[in-house]
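Peer 1: show me the folded form of this:
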Amino acid sequence: MKKLKILAIAVIIAIILLFAPGFFLSKAVVNAASNKESVQPKTNNPTDKDTLIELAEQKMPVLKGGLFDRFHSNSPMDIVAKERPDIDLSWFKTIQKQKKEVGFTTYSPNFYYSNSSITAIYTADMSKIKELIPEKVKGLVKPISYTPGKGLIAITSYAYHYCDNDFYNELSISIVTTQPGRSNWGLISLMGELNDKNLWGYVLKLPVDTELARVRGVYGYNLPKWLIPINYTNEGNSLTFNYYDEKGNFDFSMAGKKLDVSASTPEITRSNFINLNKQGQLTHGYTDVRAIKKASSKSAEDIQLNLSDGPLSTFIRSLGLNKLVKYDYQPEFQAALYTPELVQEEKK
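Peer 2: A predicted model of the protein is given here:
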């Protein structure tokens, strides 16, 4: 009886949230890009600021004397504290790293000490979403059905200012899914994940702007990473990320308004991802994110995607983005990224 009452309350709340004026139903702001500049594409050629290393049988440049050059993802806390006394390391000191072999030797979790991000969650065409998820993954998790014919796409721009991989920028385009084995109750499922601070998704695109981040992501985490130029700016009233194709031509930009974060209190949320390794086996990885400063909005005016005819822009258009569900502005957060483990599949 108690469970039925809780479910009934959840249904009522979901209906109110779905139809309340202005809540979750703002139109997506997707503009034609006016910014057409090009940049020099990234290369694997080291400069005098780099050290050439080998990882996963591939040679690549890393920052000379940087954290990865010296410690290979196992940075001592006392060294980090000495070099960045402005960063609160108390959370990281509660986490024990473990040595892992993932095609190369690493230590899990990977620590991200100081970072910023903006996220936009949109409704999108469910038929297209279903096409993009491998059948084996769909047997474990389902794309959340937000409204009839609509699923959810999360687009996040990350700036990792200081981490075990030194620093880099990243774009994530992912499908919001149910938890493994859970029924798809649409908005109720979404609200449940948000309430539990335990989110699930399938990553579609994850380009980065350093070769170190690309190789570690592809070989260590089974993630769809490739190398492109990315420019991050923190100026005026917004955080802006400009993305380019592999030849250095402008592709698209994502600009998020700086919201009031004065009421923030630190909280930890887990973001889980299901994917397939190179042997076609299901794997599960996750990131624990400690939000230090964060605010959210449901106004489509607070986040803009400016698209061109580039490959990422073309892909975003193909998703049929429709309504903005939520915008998250996170100017300061920390994270611990764990290496994926094999999912124990049920024998048929």
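Peer 1: drop to CA atoms for contacts and neighbour counts, all remaining ones
Peer 2: OK.
Peer 1: what's the biggest strand in the protein, counting residues?
Peer 2: strand 323-342 (DSSP state E).
Peer 1: would you mark the buried spots in that one?
Peer 2: If you call a residue buried by 16 or more other Cα atoms under 10 Å, then strand 323-342 has these buried ones: 323-340.
Peer 1: I'd like the structure of this one too, to check against the first:
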Amino acid sequence: MKLKYLTSAIALTSSSLSLVAHADEHTVMTDIDIAGYSVPVEAGGLYDRYRSNPPLSVIAESKPELDLSWFKTLDKTQVDIGFPSYSPNFYYKNERISVVFTADADKLAALIPDKVAAQVQPLKIWPGRGLVVLTAYAYHYCDNDQYNEIALSVVTNQPGNGNWGPLSLIGQAMSGDYWGYVLKLPVDTELARVRGVVGYNLPKWLTAIDFDSDETTVTYTVADEKTGQPDLIFSADKLTDLSTDGEIVTNSFTNLNHNDELTYGYAKSRLMSYATSTDEANVRLTLGDGYLSDFIRSLDLGAMLKYEYVADFQSALYVPQPLSVLLSEQ
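Peer 2: As a prediction, this is how the structure comes out:
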């Protein structure tokens, strides 16, 4: 897949994207304290009222069209992750686009901290080439209100399992349990940033992410946090012939907590409507000259192996646990 590049002229003539969270101009905001941070949230929104633990009856009353049956099978637990919260965090109505690229395996390995690298390494699809996944999320309705997110991750083996390259990748696909190391994770609300950084030690920062959808295409435009100008444009086709079988998949990550201790976290997702493609023409990735685009260029992206269009999914994000817990169960 050929990457496109934003020219200075395009960047200068495009409307600047505000670094402030995307909110309806009529939305009233209020500040709350999370781990010592003053965080603006929607006044009277789900997070303002329930701090990640809204009753499902409230969700059903607000969005009667949603199927909440899966969430009724999941139990929330009160946790302390640097601030009081509940796990898992529920995402009721969402969509995403994901692309798997090959990338320079040595460069990917160098980005994984030594402690983490002792447990996981990039899966090599062929000699010298690892895999990265670029995913754009639109969380339309969740315990954290509404926000958009861009995730860039290295595909790795599961901790405690061998790294057998393509065989490990096939095994993860067959089990529906995918593992990675998160490299970058910009978001467009301060609530999502603070919760992610403090509670999960994830590489989040705040910038504007514009989500646009029409009959045939979905597009995410990410601003550079320093200039506010468009940096990365990730656009893809809305695939047809969608599966609606409600497949459950798990996306897990290995990480270090704030005490430099090994942890793992995961999200389980119920895919309500989705399709995949290997046609590079379905995806358009345009890089600018900001921080995120420069970082992506440094990975030496190559062929696109898979595109996944998920028109509708639900998810449950669990707080990280010590990696020793997972290893002891194997």
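Peer 1: give me the number of residues near the corresponding residue of the second structure for Leu204 of the first structure?
Peer 2: Structural alignment places Leu204 of the first structure opposite Leu183 in the second structure (criterion: TM-score structural alignment). Residue neighbour count, defined by other Cα atoms under 10 Å, stands at 17 for Leu183 of the second structure.
Peer 1: part of a helix, is Leu183 of the second structure?
Peer 2: No: counting by DSSP: H, G, I helix; E, B strand; the rest coil, Leu183 of the second structure falls outside a helix, being strand.
Peer 1: still on that earlier bit, ok, average deviation of the longest strand of the first structure from the second structure?
Peer 2: Comparison of strand 323-342 of the first structure with the second structure after fitting gives an average deviation of 0.4 Å (mean Cα distance after the TM-score superposition for the first structure).
Peer 1: matching residues in the second structure for that strand?
Peer 2: So strand 323-342 of the first structure is aligned with residues 303-322, judged by TM-score structural alignment.
Peer 1: ok, which stretches of the stretch 151-300 of the second structure are strands?
Peer 2: Ranges of strands in the stretch 151-300 of the second structure, per DSSP state E, counting those that start in this stretch, are 177-184, 209-213, 217-223, 230-237, 247-256, 262-277, 283-287.
Peer 1: those: which one's closest to Ala60 of the second structure?
Peer 2: The minimum distance between Ala60 of the second structure and the strands of the stretch 151-300 of the second structure falls on strand 262-277, with 17.5 Å, by Cα to Cα.
Peer 1: in the first structure, what residues pair with the closest one?
Peer 2: Applying TM-score structural alignment, one finds that strand 262-277 of the second structure aligns to the residue range 282-297 of the first structure.
Peer 1: which of the residues in the matching stretch are buried?
Peer 2: By neighbour count, and taking 16+ other Cα under 10 Å as the criterion, the buried residues in stretch 282-297 of the first structure are 282-297.
Peer 1: rewinding a little: centre of the chain versus the match of strand 323-342 of the first structure, how much separation?
Peer 2: How far stretch 303-322 of the second structure lies from its chain's middle: 7 Å, per Cα atoms, centre = their mean, to the nearest Å.
Peer 1: same check, this time on stretch 218-231 of the first structure
Peer 2: For stretch 218-231 of the first structure, the distance to the chain centre is 12 Å (Cα atoms, centre = their mean).
Peer 1: the most centrally placed residue in the first structure: what's it in contact with?
Peer 2: In the first structure, the residue lying closest to the centroid (Cα atoms, centre = their mean) is Ser172, at 4.6 Å. The neighbourhood of Ser172 of the first structure, defined by Cα atoms under 8 Å, 6 or more residues apart in numbering, consists of 154-157, 203-207.
Peer 1: which residue in the first structure aligns with Leu134 of the second structure?
Peer 2: Match for Leu134 of the second structure (TM-score structural alignment): Ile155.
Peer 1: many thanks, I have nothing further to ask.
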